[in-house]
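Colleague: Predicted model, plus sequence, below.
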Amino acid sequence: MNKIFKIFSSSIVVPITAIVMGLIVGAIIMLFGGYDPLLAYQSLFSQVFGNLYDFGETLREITPLILTGLAVAFAFRAGLFNIGGEGQFIIGMTAASFIGIKLSGLPAIIHAPLAVIVGGIAGGLWAALAGYIKAKRGVNEVITTIMLNWTALYLGNYVVMHFLLLPGQQRSEDLPESASITIQWISDLFSNARIHWGMLLAVLAAVFFYIFLWKTKQGYELRAVGLNPHAAEYAGMNVGKNVVKAMFISGMFAGLAGACQVLGVFHYQSVLSGTPGIGFDGIAVALIGMNHPFGVLLGGILFGVLTYGSAGMSFGAGVPPELIRIVIGSIIFFIAAPGIVRFVLKPLYLKRKKGKVL
């Protein structure tokens, strides 16, 4: 019976219960702070679903979170911890901006896809650098990816200030229309919300993740290296090559997020005073999605709804937007500690079994 319960509770029930428990913890904290949790959550969902513009902007908020979440999850499945999604995001954004501005004479059917592809490849190469250092020198990828985050920030700012800068401004020139990935007719439908092709690309990336990792020989090798590199090497697999490959594909997801953000949302790149934070949010999304591509899709949706809806909590119920981070943190805590969730679920499961027996 314990084995059946373990299988039952390791399914989708655990993350759903963790989400509910996280929302309950958030509600308790609001009560202690003197806020009305029901009004707060009502205001949150009104902010997201109250009108077409806000709903479209929520979709826009979700897109880079899914892609950076996939970046973290893919590396994790290969036994790596890519904490450098932030830097790969910036490098992808910078590469896409450079192609968008410097190749402005190209037709749109070539220009926009080329900028997206170059952004993805640049992010992949940036992550592959950390993979190469690990494969050749054994340096932990957590250290190198953290360091590369800051290197990417300053490199991106250097490129903008010396090659793309709009005179008298702290940002690049505007990207030409031919490099835009905005879907104008859908944007008009959603009251000029910044809808772009990156939303479709995020879904396709999740599908690619699943097919590549579970339906191909290369994916099998990556998972084998992640589970036991020594056994994989004994079986004749090139561990170092697979580490670099896993980091490259992981970085590509984050690079695509950056490219889509600059080509579909901002249409220029600012000189950044700090990292945007989307790459770090991807770690939380991957944890919520339990490092499965379709789980990451759902985790990105949840994270995006909570993030964008936090403004509604602030205006509608006076709740500080920082409190939504406590809710997200609580959800991640319960997902990362499934034993607590199973402890809560077990009496309900046993009661259900007893009722069936009777």
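Modeller: Perfect, thanks for sending it. Keep in mind that this is a model prediction, so the values were computed, not measured.
Colleague: From here on, just use CA atoms for contacts and neighbour counts.
Modeller: Will do.
Colleague: Check which residues of the helix or strand encompassing Ser314 are buried.
Modeller: Secondary structure assignment for Ser314, by DSSP states H and E: helix 293-317. Neighbour counts over helix 293-317 (16 or more other CA atoms under 10 Å) mark 293-314, 316-317 as buried.
Colleague: and the closest residue to Gly274 other than its chain neighbours, what element?
Modeller: With sequence-adjacent residues excluded and distances taken as CA to CA, 6 or more residues apart in numbering, Gly274 is closest to Leu153, at 7.3 Å. Using DSSP H and E, Leu153 sits within helix 141-159.
Colleague: So which bits of that helix are buried?
Modeller: Applying 16+ other CA under 10 Å to helix 141-159 flags 141-142, 144-146, 148-150, 152-157, 159 as buried.
Colleague: now, among those residues, which is nearest to Trp197?
Modeller: Closest approach between the buried residues of helix 141-159 and Trp197, by CA to CA: Gly156, at 23.6 Å.
Colleague: State the distance from the closest residue to Pro293 other than its chain neighbours to Leu59.
Modeller: Distances taken as CA to CA, 6+ apart put Ala206 closest to Pro293, at 5.1 Å, once the chain neighbours are dropped. For Ala206, the distance to Leu59 equals 16 Å [CA to CA, to the nearest Å].
Colleague: Below is structure B, check it against A:
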Amino acid sequence: MSENLTGGAAITPLAGATTPAAPVTPTPGVPENSKWHDTFLRITQGNALISVLAVVLALIVGGIMIAFTDEGVQQAAGYFFARPWDTIVAIWEAVSGAYIALFRGSIYNFGADSFARGIRPLTETLTFATPLIAAGLGVSLAFRIGMFNIGGRGQMLMASAAAGWVAFSLDLPWGIHMIVALIAGLVAGALWAGIAGALKAWTGAHEVIVTIMLNYIAFYLISWMLRTPGLLQAPGSSNPKTPAMKDTAVFPELLGPQYNLHFGFLLVILATVVVWWILSRSSLGFKFRAVGENPKAARVAGINVKSMYIIGMLIAGALVGLAGVNQVLGTITTGFSADIDAGIGFDAITVALLGRSTPWGTFAAGILFGAFKAGGFGMQAAEGIPIEIVTVVQALIVLFIAAPPLVRTIFFLPSPERDQRRREKARQKALKAEAGTVAK
């Protein structure tokens, strides 16, 4: 949608979407870019490269922090001017050791005695990534409608409570029990997010404020239910924790009991495909994008903007709810407490930003952050590196993604505005020269 729907102001680009460059009309006297130059500009000015370079920059800054906090580096720095090479070696050993441990804890453990043990870190990465991808898809979909879904925590808690109650209280056959619990969780997450969508559609209430308040309501509501016998609290227990999930409702293992990867990973792959189809191949996705770009123009074009807000938040809540269901039926099947969300609702915002609000970009970003989570524990155990370093790296990724000009400046990448100004200056110069020729 390169032009507006009303003939008025142009529609603003989608959040996280790549805006294609406008076709350049050849102007006499203005040198045209070569095919290779245009390709280079598309690559260096694209959002994908900025995301990759943001991760690289965050890892570099993280390496600096690791070096500063390493005892060996601190000792070698004490006699830096006498033997500077010792400090350089100590820095290399500290940083490389930390990131090797991160790789071994998240991708493949080269020290394992068998291939089956060696790939266990990769399965842990996929397990950690499963709820991050699901929740990230919910945030990404809301971004596409022009809404900031910051209520992932509340939606996960409500979905976890609904799916968990079905899983530990009902007696149903295997398979059916799991499906009923899954549907209950998706519906609960959708309805909780739908409250924000309905309030925005009917009253104009800002979804950020509403979803933050719903987070608190969900947390204290679930905390009360966990302390109330007959609701979520385990019978005969004084702890705010649910009973264990029944085996008939638990997600089956994908690779056997030696791995934690479960059926939920296949569900998030399916969810990614569905979201991609909705946004790219359906009329509903077109309406979502139109509302996200310019709701006023979409309304004039005949799109029911209020319905799009409600439907979009219902789908987004169901996706975030899938993350809560994964926590209950796939990860913490022995019973859960009020911290079941584990910060995933807020991490999903980072995943969606890194994925540029695209389904497969969010999928890849979720796997990357899953690797950070899985490898962070290995890095802490093997090298004694505080796991908070990984959290700082994740935050730096968001910081650099939010500042593309900074990333381009650091890596000396051409700026789209600079190239456009250069061509405009050349065009104006050519037009003046042409006007001078005609006057003569």
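Modeller: Good, I have the coordinates. Just so it is clear, the model here is predicted, and its values are computed rather than measured.
Colleague: would you list every one of the helices in the stretch 201-350 of the second structure?
Modeller: 207-226, 264-281, 283-293, 295-300, 305-326, 344-354 (DSSP state H, counting those that start in this stretch).
Colleague: Tell me the counterpart residues of the third one in the first structure, please.
Modeller: I take that to be helix 283-293 of the second structure. Mapped onto the first structure using TM-score structural alignment, helix 283-293 of the second structure covers residues 217-227.
Colleague: Ok, the first one next?
Modeller: The counterpart of helix 207-226 of the second structure in the first structure, using TM-score structural alignment, spans residues 141-160.
Colleague: and Phe248 of the first structure, what pairs with it in the second structure?
Modeller: So, by TM-score structural alignment, Phe248 of the first structure is matched to Leu314.
Colleague: pretty sure that match contacts Ala196?
Modeller: No. Using CA atoms under 8 Å, Leu314 of the second structure is not in contact with Ala196; the gap is 9.3 Å.
Colleague: Against Met247 of the first structure, how distant is His230 of the first structure?
Modeller: His230 of the first structure is 19 Å from Met247 of the first structure, by CA to CA.
Colleague: now swap in Leu166 of the first structure and tell me
Modeller: For Leu166 of the first structure relative to Met247 of the first structure (CA to CA), the value is 34 Å.
Colleague: between those two, which one's more packed in?
Modeller: Higher neighbour count among Leu166 of the first structure and Met247: Met247, with 30 against 15, using other CA atoms under 10 Å.
Colleague: Was I right to think that one contacts Ala127?
Modeller: Yes. Using CA under 8 Å, Met247 of the first structure is in contact with Ala127, at 5.4 Å.
Colleague: any idea what Trp165 of the second structure aligns with in the first structure?
Modeller: Match for Trp165 of the second structure (TM-score structural alignment): Phe98.
Colleague: which residues sit in contact with its match?
Modeller: For Phe98 of the first structure, the contacting residues are Leu164, by CA atoms under 8 Å, 6 or more residues apart in numbering.
Colleague: try 10 Å this time
Modeller: Gly92, Ser104, Ala115, Val118, Gly119, Val159, Val160, Phe163, Leu164, Ser172, Leu175, Gln269 (CA atoms under 10 Å, 6 or more residues apart in numbering).
Colleague: which residues are contacting stretch 63-70 of the second structure?
Modeller: With CA under 10 Å, 6+ apart as the criterion, stretch 63-70 of the second structure contacts 57-62, 73-74, 77, 87-88, 90-96, 98-99, 383-386, 389, 392-393.
Colleague: List buried residues within those residues.
Modeller: Buried, going by 16+ other CA under 10 Å: 57-59, 62, 73-74, 77, 87-88, 90-91, 94-95, 98-99, 383, 385, 389, 393, out of these.
Colleague: Trace Ala286 of the first structure over to the second structure, please.
Modeller: Checking TM-score structural alignment: Ala286 of the first structure goes with Ala352.
Colleague: actually Ala27 of the first structure, not the one I wrote
Modeller: Per TM-score structural alignment, Ala27 of the first structure is aligned with Gly63.
Colleague: okay, now its match: neighbour count?
Modeller: Count around Gly63 of the second structure with other CA under 10 Å applied: 21.
Colleague: and Ala365 of the second structure, what does it touch?
Modeller: 51, 129, 132-133, 136, 348, 350-356, 359, 371.
Colleague: what do we get in the first structure for it?
Modeller: In the first structure, Ala365 of the second structure lands on Gly299 (TM-score structural alignment).
Colleague: Its match and Val139 of the first structure: what is the separation?
Modeller: 30 Å.
Colleague: just Trp126 of the first structure next, same as before
Modeller: 16 Å.
Colleague: So the two - more neighbours on which side?
Modeller: More neighbours surround Trp126 than the other of Trp126 of the first structure and Val139, with 27 against 14 (other CA under 10 Å).
Colleague: so which helix or strand takes in the more buried one?
Modeller: helix 108-137.
Colleague: Superposed on the second structure, what's the mean shift for that helix?
Modeller: Averaged over the aligned pairs, helix 108-137 of the first structure sits 0.8 Å from the second structure after superposition, using mean CA distance after the TM-score superposition for the first structure.
Colleague: Report how many residues lie close to Gln269 of the first structure.
Modeller: 26.
Colleague: er, Ala284 of the first structure I mean
Modeller: Ala284 of the first structure, neighbours per other CA under 10 Å, totals 23.
Colleague: contacting residues for Thr145 of the first structure?
Modeller: 81-88, 126-131, 151.
Colleague: filter the residues you listed to the buried ones?
Modeller: 81-88, 126-131.
Colleague: would you list those in CSV and tack on distance to Ile183 of the first structure?
Modeller: CSV is the format used below for these (distance: CA to CA, whole Å):
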residue, distance to Ile183 of the first structure
Phe81, 34
Asn82, 31
Ile83, 31
Gly84, 30
Gly85, 26
Glu86, 26
Gly87, 27
Gln88, 25
Trp126, 29
Ala127, 30
Ala128, 32
Leu129, 34
Ala130, 35
Gly131, 36
